[in-house]
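Novice: Sequence first, then the predicted structure:
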Amino acid sequence: MTSTTHHKYEKQAMSKSELLESLERDGFVLVPNLLTPEQITELREAAKETVDLARSGAWPYVRTLPKQFPPWNPADVPTHGIWGVQSLMHPQLRTSPAFIRTYFSAPMLRTILSLFPGSTPSSLVLELFNLLTRPDHNFQLRWHRDDIPSSATAQEELSRLAHPAFHAQWNMALYADASLVVVPGSHRRARTEKERSMGEYETGVEGEMRVQMQPGDVVFYDNNILHRGVYDSGVERMTLHGSVGLEGGGGVRARNVLQHGLKDWVGQIDFSCLDEEQREIAEGMRERLLKMAAESGDVGYSLDG
């Protein structure tokens, strides 16, 4: 593919941003009002249709209760219900254009590039785009890091945490959302003895905080920050959950992404809803994901449970 300069995406990408400084220091950073009111309305409608489809059992790519990590079995939907919908860019999902336009929007990619100083759109890798929704009954995720098991020793944790980040992961709220609980700064250190011995769903952990999001806000976070989720079945929740990668992530990043099954259909994503410049970026990002998939083989799963 011919290399093109994408000025409207790159103008914030050449120096260390305040966003990156916050992300590096705290392990997360909140970006308010990244979506316009019109985008929020469009995405709420698309998300509702998608969730209704999933709850009916007609969409197989779901996160079923009470299972925290992949793989999930769609046969469990009628008896256990769901807490998320996977594969928002799948070519067979009628609502996918709204999600695709959001994933590749200029404000979104500009923000992501500001977290990777010196990078350009031709460095980016297409990754995940899913939807976290109100569970059918109250549900909590245990304390975890996304790609480091709780059985890891302090030295193993430090070794994994020392690896540079090759992705940006985020939650994008369509309704007010305070589900994400984090321990700021825990992405830069091993767990303390108290954290190692605490209960899986322990509350009042030293330093913990809930991330308060309003509609249109996006929180970017290091997926190996110590975090958990608390989901109230009585509160509407439609929060888009995605990631974009950077070339060079290797096997660790491949496992984190490909365990969700998207390599089976990502080659068929329809980018016709994008303008020419966005489409060129999207196709390049997809090519880099397919290259990573071809080089990685069978990646397995990051965590159990």
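Specialist: Nice, thanks for sending it over. Residues are numbered from 1 along each chain as shown.

Novice: going forward, measure contacts and count neighbours with C-alpha atoms only.
Specialist: Fine.

Novice: And the one helix or strand residue 29 maps to, what's buried?
Specialist: For residue 29, the host element (DSSP states H and E) is strand 28-31. By neighbour count with 16 or more other Cα atoms under 10 Å, strand 28-31 contains the buried residues 28-30.

Novice: ok, now stretch 141-152?
Specialist: Neighbour counts over stretch 141-152 (16+ other Cα under 10 Å) mark 141-148 as buried.

Novice: Name the nearest of those relative to residue 102.
Specialist: For the buried residues of stretch 141-152, the closest approach to residue 102 (Cα to Cα) belongs to residue 146, at 24.0 Å.

Novice: of all the buried residues of strand 28-31, which comes closest to residue 257?
Specialist: Looking across the buried residues of strand 28-31 and measuring by Cα to Cα, the closest to residue 257 is residue 28, at 19.7 Å.

Novice: what separates that closest one from residue 164, distance-wise?
Specialist: Between residue 28 and residue 164 the distance is 15 Å, computed by Cα to Cα, to the nearest Å.

Novice: Spell out, range by range, the helices that occur in the stretch 101-250 of the chain.
Specialist: Applying DSSP state H, counting those that start in this stretch to the stretch 101-250 of the chain gives helices spanning 106-114, 154-161, 193-197, 250-258.

Novice: and the longest helix seen in the chain, how far from the chain's centre?
Specialist: The longest helix of the chain (DSSP state H) is helix 276-296. In terms of Cα atoms, centre = their mean, to the nearest Å, the centre of helix 276-296 is found 18 Å from the chain centre.

Novice: what about versus this one:
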Amino acid sequence: MLTEDQKRTYYEDGVLVIKDMIPSEKLLNYRDAYERMVEKVRAHPNAKEEYNARLIGGKTNTESPTEEEQKEIWGADWLLHPDLYEPEFTDYLENEKLISALQCLLGPDLELYGLKALWSPVNITYDLYWHRDGKQDSYSTDGGIPPGWLQWNTALYREESFHVVKGSHRRPLSEEESTIYGTTKPVANQEVLVLEPGEALFMHQAVLHRGKALSTSKRRAFHYIVARTDFAVGTRRLRQFKEWYDQLNLGQKLGPISKPLFENFFAWEGRTFDDNTYPYPPGGRSPDKKEQN
């Protein structure tokens, strides 16, 4: 359960850090599981297509990254893929403190939206551009309330990766912010948020932010997303997740807190809606979307 001060912080700043989201006694196991996943992603010759791995490409402050540097991997989107799945990835969702906090902001009925991972490359710093997770001109008109879904990062090691302009989710971008949008240039009022191991950072989709991780650091972060059950989800993602869920027999393995997240998600099966409205389609991203966080 969030305090009134925590909710106010989220609404006003667009970000909220919550301490001790991963219990200390579980942290080592989570790290080990995460490392096994990273090594499998890195070892796969076609990780981009198989696991929707995130590649550096041109997204770095290095002027001319080499071809090999551009292939550096800094994340993967398909933690439910049977090749990558570890029980710790869903055990994290079996977390009353986490679900209670999400319910305080989204409401009581939640569904799964994404299980992803972000980490530091080996040989090159990734330095992403300033962006909003949506259209550049989008912002909250209702006091910072989440727009049907909420994303959060959870650090397994100490990290200083998240750069943000607090409060930018509640207003149009300033002239300066519009000018630096899509670049890594400094901007007024930017902050770097420090996460200690086990801490979670909730973020509003419209807050102006970017990510950075040095190759000399060891960033290992979960990047998860849930939504309200009245928020439409993509049928392609649903079918893919359902296939993996059944293949892993998760229906028999998940606990009473995490299982409803999946069941609510799968309840959309058979309904009709426009897949183009779904912001994270399988196999990559919509043509007008950019990789984020």
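Specialist: Nice, thanks for sending it over. This one's a predicted model, so the numbers in the text were calculated from it and none came from an experiment.

Novice: TM-score for these two?
Specialist: Once the chains are laid over each other, their TM-score by TM-score structural alignment, normalised by the length of the second structure reads 0.80; 266 aligned residues with a Cα RMSD of 2.9 Å.

Novice: what angle sits between the longest helix of the first structure and helix 250-258?
Specialist: Taking axes from the mean of the first three to the mean of the last three Cα atoms, to 10 degrees, helix 276-296 of the first structure and helix 250-258 form an angle of 120 degrees between their directions.

Novice: what's in contact with helix 276-296 of the first structure?
Specialist: 1, 6, 104-105, 121-127, 247, 250-251, 254, 258, 263, 266-267, 271-272 (Cα atoms under 8 Å, 6 or more residues apart in numbering).

Novice: List the buried residues in that helix.
Specialist: If you call a residue buried by 16+ other Cα under 10 Å, then helix 276-296 of the first structure has these buried ones: 278-290, 292-293, 296.

Novice: quick one, strands of the stretch 151-293 of the second structure?
Specialist: Counting by DSSP state E, counting those that start in this stretch, the stretch 151-293 of the second structure has strands at residues 159-165, 190-195, 200-203, 208-213, 220-228.

Novice: on average, how far is the fourth one from the matching bit in the first structure?
Specialist: Following superposition, strand 208-213 of the second structure is found to deviate from the first structure by 0.8 Å on average (mean Cα distance after the TM-score superposition for the first structure).

Novice: Where in the first structure does that strand fall?
Specialist: Matched against the first structure by TM-score structural alignment, strand 208-213 of the second structure falls on residues 226-231.

Novice: That stretch: how far from the chain's middle?
Specialist: For stretch 226-231 of the first structure, the distance to the chain centre is 14 Å (Cα atoms, centre = their mean).

Novice: any idea what residue 140 of the first structure aligns with in the second structure?
Specialist: Aligning on TM-score structural alignment places residue 140 of the first structure opposite residue 127 in the second structure.

Novice: I should have written residue 100 of the first structure there, sorry.
Specialist: By TM-score structural alignment, residue 100 of the first structure lines up with residue 90 in the second structure.

Novice: next one: residue 192 of the first structure
Specialist: Under TM-score structural alignment, residue 192 of the first structure pairs with residue 174 in the second structure.

Novice: How many residues are close by the spatially closest residue to residue 207 of the second structure that is not a sequence neighbour?
Specialist: Leaving out its chain neighbours, the residue that sits closest to residue 207 of the second structure by Cα to Cα, 6 or more residues apart in numbering is residue 169, at 4.1 Å. The number of residues packed near residue 169 of the second structure is 28, by other Cα atoms under 10 Å.

Novice: what sits against residue 169 of the second structure?
Specialist: Contact partners of residue 169 of the second structure, counting by Cα under 8 Å, 6+ apart, are 13-14, 139-140, 144, 204-208.

Novice: Closest to residue 77 of the second structure out of those?
Specialist: Using Cα to Cα, the contacts of residue 169 of the second structure come closest to residue 77 of the second structure at residue 205, 17.4 Å.
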